[in-house]
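Chemist: coordinates only, sequence not included:
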């Protein structure tokens, strides 16, 4: 259902802090042109935690409009309050999206049984497919493979974005879920190995700046060309690191600003622009990869 390279798209903002819908249109066109297989709108990289509901919904709506059916759009709808996640899902269900990405509740550290109840309640509230999102590095709570397998029995829960970076975790999950349950990497650094081990695709931060490379990496793996997949990954490995010099989405926004795809690298507080040393480090990487000129 969801296969290949999905970009965890940034939400562009003007220096004033307003959403820059002109830049958003440019970014969507860029991904369609570069061969990205799909877009995740207003996930973690899209600053879902700091966008008010009204803006969150409007950004997703406009992303769908700009994609115009050319590539699928998955909407981030996670929250650490189940009622809020359901509200967001209900509000966005009629926007033309292809599914939801819903993160393990952050901060409140739910038990595994709590995660099951949370995600089943969300899936019960929609007819659209739901992707689970496990990112314990941000949420603290870690959804175990046995929990994923239990949730996979719900007809609307169709897959998992796994950002643990642990290939053994992928294998443990594969052994417990149906073969058509979608497994996507949410960790750029280990994504090539994830694909070579049978993963169905990636939701990538690095794809913001080198979408064609991530797309080709996925396609090589699907064709069984694992050496080629690894070679493509090796060629952009320094960019994977560069995207996380400071917490996401600080660096991808700075990169897109320097690449001329956004007029500003503005973020919502409490996130702020990168330190000068981080800016310089990333710009040197972008020059090395011929994404900007020196």
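Modeler: Everything's here; your move. Predicted model only: the values in this text are computed from it and were never measured.
Chemist: For the rest of this, base every contact and every neighbour count on C-alpha atoms.
Modeler: Noted.
Chemist: Now do the strands in the stretch 101-250 of the chain.
Modeler: Applying DSSP state E, counting those that start in this stretch to the stretch 101-250 of the chain gives strands spanning 130-134, 157-162, 182-185, 201-204.
Chemist: In a markdown table, list those along with distance to residue 150 and mean neighbour count.
Modeler: A markdown table is the format used below for the strands of the stretch 101-250 of the chain (distance: least, CA to CA, whole Å; neighbours: other CA atoms under 10 Å):
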| stretch | distance to residue 150 | mean neighbour count |
| --- | --- | --- |
| strand 130-134 | 12 | 26 |
| strand 157-162 | 10 | 24 |
| strand 182-185 | 15 | 27 |
| strand 201-204 | 22 | 28 |
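Chemist: next, the one to line up against it:
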């Protein structure tokens, strides 16, 4: 699966999901020309959504895209869990609703072995007919998926994409070289351009909640041979990208979204809290610097 996808924020208002803001966010992404959207990922605060809310957000996203935009973009629903059965339930529901693909983060907290990871993903891949995007982010899960495990999984139908978020260009390069049948997409906005340079074919982006056109344009410029322009855009976006991860995602990006009038509130659910004034000021300064891009 190739292209630039936005890891959507889940807007909240007074503790509940703010579907009016969510509808506007989806519309703004599609109108900006993004290739796809990802509800209920890390940026969507999936760990603090109830199962009912999770399913409702996925259904709402798919319905908006199909009914209001004639299926203009792909919907890749986040369906990961540290319990295989729970991930299966979420995955089957999203597939039944018409998701184009599923983003399945590796199990967190319980630290499965490589054999456990293989069977976890095998169970999900074999249970649904839509494409599976495996999300490797050891900084949040505490377990890295080994290249040998990816080789085994790559033999299974419906899996050919990895969201690579180890933060290691070395690992990403080795993975692309070792399993050339896989589409490897960037899961770290600061590494989007470096990933493209080693064979990455897109991204699932936090930054594109704010600057979808620019994130997509970075890849378009690089892929069309305009390397210096892509590099210049990368350097323009990098300070804001860094500011969005000073505190835990999605706290900073929601703060930025309110400043840009993309969301009504920057509300997050505990245990996440609002950013410090220092972080808010830095975000505001970076947005002011980038005002020329809007």
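Modeler: Here it is on my side, so go on. Computed from a prediction, not measured in an experiment: that's the story for all the values here.
Chemist: care to give me the TM-score?
Modeler: Aligned and superposed, the two chains score 0.95 in TM-score terms (TM-score structural alignment, normalised by the length of structure 1); 290 aligned residues with a CA RMSD of 1.5 Å.
Chemist: Tell me how far the equivalent of residue 84 of structure 1 over in structure 2 lies from residue 107 of structure 2.
Modeler: Here residue 84 of structure 1 is matched to residue 86 in structure 2, going by TM-score structural alignment. According to CA to CA, to the nearest Å, residue 86 of structure 2 and residue 107 of structure 2 sit 11 Å apart.
Chemist: Compare those two (neighbour count), which wins?
Modeler: More crowded of residue 86 of structure 2 and residue 107, by other CA atoms under 10 Å: residue 107, with 25 against 14.
Chemist: OK, contacts around that one?
Modeler: By CA atoms under 8 Å, 6 or more residues apart in numbering, the contact list for residue 107 of structure 2 reads 80, 81, 82, 83, 117, 141.
Chemist: And it, what's its match in structure 1?
Modeler: In structure 1, the residue matched to residue 107 of structure 2 (TM-score structural alignment) is residue 105.
Chemist: repeat for residue 176 of structure 2
Modeler: By TM-score structural alignment, residue 176 of structure 2 lines up with residue 174.
Chemist: Could you tell me which residues make contact with that match?
Modeler: Residue 174 of structure 1 touches nothing, counting by CA under 8 Å, 6+ apart.
Chemist: Could you find the closest non-adjacent residue to residue 121 of structure 2?
Modeler: Spatial nearest neighbour of residue 121 of structure 2, chain neighbours left out: residue 153 (7.7 Å); criterion: CA to CA, 6 or more residues apart in numbering.
Chemist: what range in structure 1 does stretch 18-29 of structure 2 sit on?
Modeler: Going by TM-score structural alignment, stretch 18-29 of structure 2 sits over residues 20-31 in structure 1.
Chemist: Same check on stretch 259-278 of structure 2?
Modeler: Aligned by TM-score structural alignment, stretch 259-278 of structure 2 falls on residues 258-277 of structure 1.
Chemist: Give the aligned equivalent of residue 159 of structure 2 in structure 1.
Modeler: So, by TM-score structural alignment, residue 159 of structure 2 is matched to residue 157.
Chemist: again, but for residue 57 of structure 2
Modeler: By TM-score structural alignment, residue 57 of structure 2 lines up with residue 59.
Chemist: on contacts alone, who are the packing partners of the host helix or strand of its match?
Modeler: Using DSSP states H and E, residue 59 of structure 1 sits within helix 53-67. Judged by 3 or more CA pairs under 8 Å, 6 or more residues apart in numbering; DSSP states H and E, the packing partners of helix 53-67 of structure 1 are helix 21-34, strand 38-41, strand 73-76, helix 82-92.
Chemist: All the helices of structure 2, residue numbers only.
Modeler: 19-32, 51-63, 69, 84-97, 114-127, 138-141, 147-153, 169-178, 192-197, 212-223, 227-243, 251-259, 277-289 (DSSP state H).
Chemist: got those as TSV, with distance to residue 270 of structure 2 columns?
Modeler: Formatted as TSV, these follow (distance: least, CA to CA, whole Å):
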stretch	distance to residue 270 of structure 2
helix 19-32	20
helix 51-63	16
helix 69	34
helix 84-97	22
helix 114-127	29
helix 138-141	17
helix 147-153	34
helix 169-178	33
helix 192-197	30
helix 212-223	28
helix 227-243	21
helix 251-259	11
helix 277-289	18
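Chemist: and those helices, which is most packed in?
Modeler: helix 251-259 (a mean of 22; mean count of other CA atoms under 10 Å).
Chemist: For it, give me the average deviation versus structure 1.
Modeler: Helix 251-259 of structure 2 differs from its equivalent in structure 1 by a mean of 0.7 Å after superposition (mean CA distance after the TM-score superposition for structure 1).
Chemist: Please list all residues in contact with whichever residue in structure 1 pairs up with residue 208 of structure 2.
Modeler: With TM-score structural alignment as the criterion, the equivalent of residue 208 of structure 2 in structure 1 is residue 207. If you count contacts by CA under 8 Å, 6+ apart, residue 207 of structure 1 has them with 5, 6, 7, 8, 36, 213, 214.
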